[in-house]
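Student: Build me a model:
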Amino acid sequence: MSILYYGLSNSSIDNCTDVDEKVKHHYLPVCYGTIFIIGVVGNITALLVYLVKVRPWKSSTIIMVNLVVTDLLFMICLPFLTYYYSQYDSWMLGIIMCRFTRFIFHFNLYGSILFLTCLAIFRYVAVVHPMHANSIKQKRWGTLACILCWAVAVAEISPIFNQIEMKLQDNKTYCFDLASNNPEFMWPYSWVLTVVGYLVPLVVVCLCYWRIMKELKKGPHKESKKRVRARRLIVLILTCFIVCFLPFHVLRALRIYTRLTPETNCMLDRWAHAAYIISRPIAAVNVILNLLLYTLSGDCFKQAFVEMFRCDRLVSKTKDIVKVAVISKPTTKITHDQSS
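Tutor: Coordinates of the predicted model:
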């Protein structure tokens, strides 16, 4: 096992902790299983709301629907990964499914980044250049942006199909993650993914939202509902980029670097691997944060959700119950006082 994951340089060191193996076999199945349950229920619900209730569709709506579809595709691979890690790295579905699950994991990651970047650009045009707002809301721009995002994401991740490997050892078949494959290829390739797939979109998103925030501070009604919702949307998307995506890219680079250097201390190698393992479900949490994004998108999703599941009746009934409780409480107290 150590030869497969760490190379010959560290395989002879017996006093090295197996913290990464413990993290992998106990942490990953729980996290992936939880994300799967929330992601399936939430994204199927979101897709139904968009398809059945949200009208009319705008460019931002099309971007959101494509983001939902990307997250649902990611849900396909999570049961396989959950089972694989719960069985102590025992893959039984062949090389095609191994590569497919790794492909879908990274496609969701970089596809989400691209869709969130498109959303930031469209928001920037609508807020900073209001004369073009009606034009940018037209469906053809959303469709074109999504086609471009899918094409770029597939182009970025397609080398995975030729590089992801399976190895047989001790009657077990290992399906390696991206950073555990050939480090000579993965080192430059991971940097291409980091720069093109993450850092460039991050810069674009930060610039767009910086200009949007400046624009929102101008004029009266700074605390209007639309402006408050816009600020919350900015915070949420930047949280995805910084909290979910940044640790993953930094720790993936560290993981590959430790595999490239034979003189790396065994403990550093193991802890770098453990940290990279922890960062993978954190990156996948963007699937859950996207569910919050839909309610702030400004395309009537929240209202459509309430109407579709008739939450308005539930809310009104709850208010009635609360009113009855509030009114009856002092009455009860007076009766008690009188009886005493």
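Student: Every contact and neighbour count from this point should use C-alpha atoms.
Tutor: OK.
Student: which residues in the protein form strands?
Tutor: 166-169, 172-175 (DSSP state E).
Student: Which strands or helices does the last one pack on?
Tutor: Going back to what we said before, that points to strand 172-175. Strand 172-175 sits against strand 166-169, with contacts defined as 3 or more Cα pairs under 8 Å, 6 or more residues apart in numbering; DSSP states H and E.
Student: if we can go back for a sec, got a markdown table for the strands of the chain, with mean neighbour count and distance to residue 213 too?
Tutor: As requested, the strands of the chain are exported to a markdown table (neighbours: other Cα atoms under 10 Å; distance: least, Cα to Cα, whole Å):
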| stretch | mean neighbour count | distance to residue 213 |
| --- | --- | --- |
| strand 166-169 | 13 | 48 |
| strand 172-175 | 20 | 45 |
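Student: quick one: the helices in the stretch 1-150 of the chain?
Tutor: Counting by DSSP state H, counting those that start in this stretch, residue ranges of the helices within the stretch 1-150 of the chain are 2-6, 8-11, 19-52, 59-86, 94-128, 133-136, 139-157.
Student: For the first one, which outside residues touch it?
Tutor: So the one you mean is helix 2-6. The contact list for helix 2-6 (Cα atoms under 8 Å, 6 or more residues apart in numbering) reads 10-11, 167, 180, 259, 269.
Student: Most neighbours among those, which one is it?
Tutor: Sorting those by how many neighbours each has (other Cα atoms under 10 Å) puts residue 259 first, at 25 neighbours.
Student: hmm, back to that, looking at the helices of the stretch 1-150 of the chain, which is nearest to residue 173?
Tutor: Distance to residue 173, taken as Cα to Cα, is lowest for helix 94-128 among these, at 9.0 Å.
Student: for the closest residue to residue 139 other than its chain neighbours, what are its contacts?
Tutor: Spatial nearest neighbour of residue 139, excluding adjacent residues (Cα to Cα, 6 or more residues apart in numbering): residue 59 at 4.6 Å. When the contact criterion is Cα under 8 Å, 6+ apart, the partners of residue 59 are 136-143.
Student: which of those lies closest to residue 248?
Tutor: residue 142 (28.6 Å).
Student: And this one, please, so the two structures can be compared:
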Amino acid sequence: MRSLKMENSTHHATENSSINCTIDHHIHQTLSLTIYILVLVVGLPANCLSLYFGYLQIKAKNELGIYLCNLTIADLFYIFSLPFWLQYFLQHDNWTYDEKLCKICGILLYENIYISVGFLCCICIDRYLAVVHPFRFYQFRTIKAAVVVSIIIWSKEILMSWRLFTHADVSKDAESHIICFEHYPIKDWERNFNYYRFFAGFLFPFFLLLFSYCGILRVVRKSHGTQKKRKIQIKCLVSSTVVIFLVCFGPYHILLVIRSLFETNCNFAEKIFNYYHFALLLTSLNCVADPLLYCFSSESTYQNFVKIRDSCLTCLRSLRTKTKVSYQMKTPEVLRKNSSVPAAEEPEISKKLHTVHEMKDSSTTSIDRL
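Tutor: The predicted structure follows:
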């Protein structure tokens, strides 16, 4: 009986390498669930707002809006796949949907990283050219150029996704659970692909981002016309971008290379599993950080946000006023009081109300100019 079991496991091992590995997926039922729910709850409305603000940038003929919209769309695609992963984790890493859907969700999870990195690089290069070379490379800072670059990035990632789609498959673990988009130990075709992801998808963009923002800081530091407060704001934005890039994408890509170099057996796969998946969780936080950094930190976007907030508050106040007036008009005491008010005082009351509205408009204008 034991030998038959060993023969069966050997047969399945040749069919799929992950059958021999008994991995403890407890991190998926605890930390992964918490992080994915947080990203879903916070990331969805934040990215919807940033998509609207990106549209406003495009409407104002700002090429930065093209990159922001594409970045947000990539994040939203990933967020839409999270409910499937949540159910997968709740069922103790057992994929119950179609195999093609597993591949699609896996591609959205992994390729979102590189689409995001690509458009983050576009944003930092666009800012670098705008600050360091404002007149020299103007032809690259147009709506048309941004659209062409966006098509190139999406086309490149779709081609890479197709390779993943044809190679990736589901597998079974020792408990007959269907594992989606993962193999333990790592397969041979994944190793070279992971090296490419590390160098072309992380290391090169990181140095590009670092070079661009160092050039921006150098110019801002030498500028005498820029206010000190604005200089501090730019420095915080640049340093926050670099730190978030490193925190979200650095640990994952380092562990990706470590797995590709040393993961040849189940013993190593079991040891690195929790560290690797914690690093993978950090990449998902990028979906929350992107709108905060690249949309809500913008001065014009902040002004638009203030306008929307003020409009909502004005609507709420007007609704409350109408409700209060309609309630008061129904009471017999108010009817008796209204009958005793002289008609000559009505123009004076309307004049006072007009003055109050003028004060509100002037305060809104002063906020918009900040």
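Student: TM-score of the superposed pair?
Tutor: Once the chains are laid over each other, their TM-score by TM-score structural alignment, normalised by the length of structure 1 reads 0.79; 301 aligned residues with a Cα RMSD of 2.8 Å.
Student: Please pull up the equivalent of the residue nearest to residue 139 of structure 1 in structure 2.
Tutor: Mapped onto structure 2 by TM-score structural alignment, residue 59 of structure 1 lines up with residue 63.
Student: roughly how far apart are its match and residue 79 of structure 2?
Tutor: Using Cα to Cα, to the nearest Å, residue 63 of structure 2 is found at 25 Å from residue 79 of structure 2.
Student: Could you do residue 219 of structure 2 as well?
Tutor: 37 Å.
Student: Give me the more crowded residue out of these two.
Tutor: The neighbour count for residue 219 of structure 2 versus residue 79, taken as other Cα under 10 Å, is higher for residue 79 (23 against 14).
Student: What sits closest to the more buried one if chain neighbours are left out?
Tutor: Counting by Cα to Cα, 6+ apart, residue 79 of structure 2 lies nearest to residue 40, which is 6.1 Å off, once chain neighbours are set aside.
Student: you'd agree the one you found is up against residue 77?
Tutor: No: taking Cα atoms under 8 Å as the definition, residue 40 of structure 2 is not a contact partner of residue 77, at 11.5 Å.
Student: In structure 1, which residues correspond to the strand or helix carrying residue 349 of structure 2?
Tutor: For residue 349 of structure 2, the enclosing helix or strand under DSSP states H and E is helix 346-368. Alignment of helix 346-368 of structure 2 against structure 1: no match, by TM-score structural alignment.
Student: if we can go back for a sec, tell me the spacing between the residue nearest to residue 139 of structure 1 and residue 331 of structure 1.
Tutor: Distance, residue 59 of structure 1 to residue 331 of structure 1, by Cα to Cα: 55 Å.
Student: Return the residues in contact with the spatially most central residue of structure 2.
Tutor: The centroid of structure 2 falls nearest to residue 287 when counting by Cα atoms, centre = their mean (1.9 Å). Going by Cα under 8 Å, 6+ apart, residue 287 of structure 2 touches 39, 43, 47, 75, 79.
Student: Compare those residues with structure 1 and list the overlap.
Tutor: Listed in the original numbering, the contacts of residue 287 of structure 2 still in contact in structure 1 are 39, 43, 75 (both residues aligned by TM-score structural alignment, their matches' Cα atoms under 8 Å).
Student: any idea how far residue 35 of structure 1 is from the alignment partner in structure 1 of the last one?
Tutor: Read that as residue 75 of structure 2. Counting by TM-score structural alignment, residue 75 of structure 2 lines up with residue 71 in structure 1. Distance, residue 71 of structure 1 to residue 35 of structure 1, by Cα to Cα: 11 Å.
Student: Check residue 159 of structure 1 too.
Tutor: On the measure of Cα to Cα, residue 159 of structure 1 and residue 35 of structure 1 end up 26 Å apart.
Student: And residue 75 of structure 1, by the same measure?
Tutor: The value you get for residue 75 of structure 1 to residue 35 of structure 1, if Cα to Cα is used, is 8 Å.
Student: what does residue 201 of structure 1 give?
Tutor: 25 Å.
Student: Could you do residue 60 of structure 1 as well?
Tutor: From residue 60 of structure 1 to residue 35 of structure 1 the distance is 25 Å (Cα to Cα).
Student: These two - which one has more neighbours?
Tutor: Of the pair residue 60 of structure 1 and residue 35, residue 60 is the one with more neighbours under other Cα under 10 Å, namely 25 against 20.
Student: Near the equivalent of residue 88 of structure 1 over in structure 2, how many residues? Count them for me, please.
Tutor: Using TM-score structural alignment, the partner of residue 88 of structure 1 in structure 2 is residue 92. Neighbour count for residue 92 of structure 2, taken as other Cα under 10 Å: 17.
Student: Equivalent analysis for residue 201 of structure 1, please.
Tutor: 21.
Student: now it: how far from residue 120 of structure 1?
Tutor: 10 Å.
Student: got it, and residue 235 of structure 1?
Tutor: Taken as Cα to Cα, the spacing of residue 235 of structure 1 relative to residue 120 of structure 1 amounts to 12 Å.
Student: which of those two has more neighbours?
Tutor: Remark: of residue 235 of structure 1 and residue 120, residue 120 carries more neighbours, 24 against 13, as counted by other Cα under 10 Å.
Student: Correct me if wrong: that one contacts residue 205.
Tutor: Yes: with contact defined as Cα under 8 Å, residue 120 of structure 1 counts as touching residue 205 (5.8 Å).
Student: Need the overlap of contacts for those two.
Tutor: By Cα under 8 Å, 6+ apart, no residue touches both residue 120 of structure 1 and residue 205.
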